[in-house]
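Trainee: Attaching a predicted model along with its sequence, questions to come.
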Amino acid sequence: MNLIIRKATIVDSESPYHNQTVDIKITQGIIEEIGISLLNSDTHEEFHQDNLYVSQGWFDTSVSLGEPGFEDRETIINGLEVAAKSGFAGIALQPNSYPIIDNQSQVHFVKQKAVNAATELYPIGALTKGSEGNDLAELFDMKNAGAVAFGDYNKSLSNANLMKISLQYVQDFDGLVIAFCQDATIKGNGVANEGIVSTRLGLKGIPNLSEELIVARNLFLLEYTGGKLHIPTISTTKSVALIREAKKKGLQVTCSVTVHHLVLTDEKLEGFDTRYKVSPPLRNEDDRKALLEAVLDNTIDCITSDHNPIDIENKKMEFDLAKNGTIGLESAFGALLTQLPLEIIINKMTFGKNLLNIERQKIAENKKASITLFTIDNSWTFGKEHILSKSKNSAFLGHAMKGKAIGIYNQGKLVING
């Protein structure tokens, strides 16, 4: 559709119109003109909202949708609609469906499902067959089919030699290995952060060490092999320090953090509410502050919702038995704006494209229109009525929000929430 966005303040450090309030005229998916009071000869629809802001389309580096196999949790079509209304013009899809996305036919399947959506879908291929950690999956074939990176979702590879081989192998085609870090033997039967809260509640603890040991190991392997490594969803002060030091050495390592680890702590577990059971577990306030500091000093490269729909049968049960995961697309921006400056948030929610070698589209004339629309001033409380996902397992129910995603213009389509 052809569109004029009226009186929008552009937040895009790469744009010549950064911090300016302008009209944006989009024709056949391309930004034709940017200026003040642009003329409309009745060929374009118009969108206007008070205190409107726009940025490059946000990108989420870790989204689970369920399909194929877990359509009761979420479908690709509805999940991409949720992403669009939550301000995300692109997502990287985790391979944790059934079957696992570990071959080119599965990559083709999910890409085909997303072909007409406004939000673009980029599949992450499983690093190992069936995400079982025994043999490498068909990495090169999946790369050719459209996979943007390779990792086993929320599964740490215990075989150090296999991690070494994968880091060496993907260099032949400039591939990226995603390595979730958690030592299963140290985690044991732990279900919550090891500390005062878990002790008081009688929950088995997961020490920070379980993450930090594998972060350190994988960084040693990266230093030995070369190549590129992404460590997702880090959660501890020491993990931050290890990655900061590795970057100083010049290693090609990047990392992400989840919205919920930046906003929430293990104090939320007091009511044994399984919506707060996530992997890695919510940590303490000191870790949360260290993660925020690492976002500000660019040790952490990007922020993810780590959106993971879980059906009610696997969430509304005893804490020990419930599955890990929270949905997060709908609440991501509003929660972050209570903690971080706007430009930092935009940077961390668009950097994923750099990470995955996806072309960025700055807001400038003659560029493809990939734009997120949002407001920043309104305060509100996230409730059930704001959940658009099929699954309702949000850790942010009842949480104070600031600002709100309005929607996106991408792929020639305007999708608005409401």
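Mentor: The structure has been received and is ready for your questions.
Trainee: going forward, measure contacts between C-alpha atoms and count neighbours the same way
Mentor: Will do.
Trainee: so where does residue 415 fall, helix or strand?
Mentor: According to DSSP states H and E, residue 415 maps onto strand 413-416.
Trainee: Below is structure B, check it against A:
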Amino acid sequence: MNVLLKDATIIDPSSSFHQKTVDILIEDGTISKIGSNISKEDHIDEITLPNLHVSRGWFDSSVCFGEPGYEERETIANGLEVAAKSGFTSIALNPNTLPITDTSASVGFLDSKAKNHAVRLYPIGSLTTKSEGKDLAELYDMQQAGAIAFGDYKKAIQNPNLLKIALLYAQNFDGLVLSFPQDNSIAGKGMVNEEEQSTLLGLKGIPSLAEELQISRDLFLLEYTGGKLHIPTISTAKSVTLIKEAKAKGLQVSCSTTVHHLTLTDQELQTFETSYKVQPPLRTQKDIDALKQGIKEGTIDMVTSDHQPMDIENKNVEFDNAKYGTIGLESAFVALNYHFDLDQIISLLTKGKDIFKLENQPLEEGSIADLSLFNPEGETTFETDHILSTSANSAFAGKPVKGNVYGVLANKQLVLK
């Protein structure tokens, strides 16, 4: 693949071309030349797009598709196409399938289904067998097969000794352990944030304490065992404080939050729209402010879409009976771009590669081309016809957004929306 990107503004603070508008020549998947007025040769395809901006390829650390087992929600093939057209060159796929990704064979299946696509799929193996929270799964074997981390998706490890053993065992092969932050004994049958809105709407609440208590416990365990712990999708002000204190102690802990937890509050629940039924639940403006401060200070390492397609039979029902989850790949950049500075967004969408030990190529001559293509300008409303996923459960439908994603140039392939 030989491509010449014309008049592209580079957004990469580590690059000598940061914020410069240049031509970028990619030959056989490698950036061979960056400069002004590069001449096009016959064997090269020239790409010219309005207000084209280019950054390192974006990485989403928490994505669900459906295959195997729930193909009606999203297949791997369509999901990867959605990711590419949403600007992501790599995604970490959660063990949220049937069967659960808890063996080297199941990791191999995902790898084979995603082979030769522009977007690289990195499986997250289940921490416990069948994600039942009883026995550790085949962590080492899964890592050898390609798994980049281990966690039970949206399922807290209730047995602290099991998490202790996992943190100790994973150190033998530098494994990254994920622990979903919710104490189920506190959360009970709650489904939304326990605050004024839950009372007004008559919905059972999940207090912030459920998240914070679990994080406190996990950080105590990490301090005892050592190792590496990642806490996905935090949502409360106190959670930010707890992780900040743990990092100050020198613990190897990282965390993420979601685009919807950064931009939407539990006020959205007044419509009883089930796309707002997410886990953890949407919190308050006070929590959003704390999350934003956590990003500014570097406590929060990355932002994820937490893309979770759900078929209409599980969403177009009463709020109590609806399943959790919202899709988010398509809206991730444009929603963030409405609220945050561009350099900060690119950092949040790429820094996770370092934590998950993935290749993170700079935008320089000689680097492998792993690029996200986008236009950061132009405000609009996110509509249902912007949805590319098989499922349509988007919490951002009808919300103001900014910018437009063109696609990706990665793995020697160009995918444009």
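Mentor: Everything's here; your move. A quick note: this is a predicted structure, and the numbers were derived from the prediction, not measured.
Trainee: on that earlier part again, and for the strand holding residue 415 of structure 1, what are the contacting residues?
Mentor: 1, 29, 84-85, 118, 406-409 (C-alpha atoms under 8 Å, 6 or more residues apart in numbering).
Trainee: tell me how far the helix or strand where residue 218 of structure 1 lies is from the chain's mean position?
Mentor: According to DSSP H and E, residue 218 of structure 1 maps onto helix 208-225. In terms of C-alpha atoms, centre = their mean, to the nearest Å, the centre of helix 208-225 of structure 1 is found 22 Å from the chain centre.
Trainee: which of the residues in stretch 87-95 of structure 1 are buried?
Mentor: Neighbour counts over stretch 87-95 of structure 1 (16 or more other C-alpha atoms under 10 Å) mark 87-95 as buried.
Trainee: State the number of residues packed around the corresponding residue of structure 1 for residue 232 of structure 2.
Mentor: Residue correspondence to structure 1 (TM-score structural alignment): residue 232 of structure 2 is matched to residue 232. For residue 232 of structure 1, the neighbour count with other C-alpha atoms under 10 Å is 25.
Trainee: Make sure residue 232 of structure 1 is actually in contact with residue 256.
Mentor: Yes: between residue 232 of structure 1 and residue 256 a contact is recorded at 4.8 Å, counting by C-alpha atoms under 8 Å.
Trainee: Show me the helices in structure 2, by range?
Mentor: Using DSSP state H, the helices found in structure 2 span residues 76-85, 104-114, 139-145, 160-170, 184-187, 196-201, 208-225, 237-248, 259-263, 285-297, 329-339, 342-350, 352-355.
Trainee: is it possible to export these to JSON lines including distance to residue 312 of structure 2 and mean neighbour count?
Mentor: Listed next are the helices of structure 2 as JSON lines, based on distance: least, C-alpha to C-alpha, whole Å; neighbours: other C-alpha atoms under 10 Å:
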{"stretch": "helix 76-85", "distance to residue 312 of structure 2": "17", "mean neighbour count": "22"}
{"stretch": "helix 104-114", "distance to residue 312 of structure 2": "25", "mean neighbour count": "17"}
{"stretch": "helix 139-145", "distance to residue 312 of structure 2": "33", "mean neighbour count": "19"}
{"stretch": "helix 160-170", "distance to residue 312 of structure 2": "35", "mean neighbour count": "18"}
{"stretch": "helix 184-187", "distance to residue 312 of structure 2": "26", "mean neighbour count": "16"}
{"stretch": "helix 196-201", "distance to residue 312 of structure 2": "23", "mean neighbour count": "14"}
{"stretch": "helix 208-225", "distance to residue 312 of structure 2": "29", "mean neighbour count": "19"}
{"stretch": "helix 237-248", "distance to residue 312 of structure 2": "33", "mean neighbour count": "18"}
{"stretch": "helix 259-263", "distance to residue 312 of structure 2": "20", "mean neighbour count": "23"}
{"stretch": "helix 285-297", "distance to residue 312 of structure 2": "29", "mean neighbour count": "17"}
{"stretch": "helix 329-339", "distance to residue 312 of structure 2": "18", "mean neighbour count": "24"}
{"stretch": "helix 342-350", "distance to residue 312 of structure 2": "29", "mean neighbour count": "19"}
{"stretch": "helix 352-355", "distance to residue 312 of structure 2": "32", "mean neighbour count": "17"}
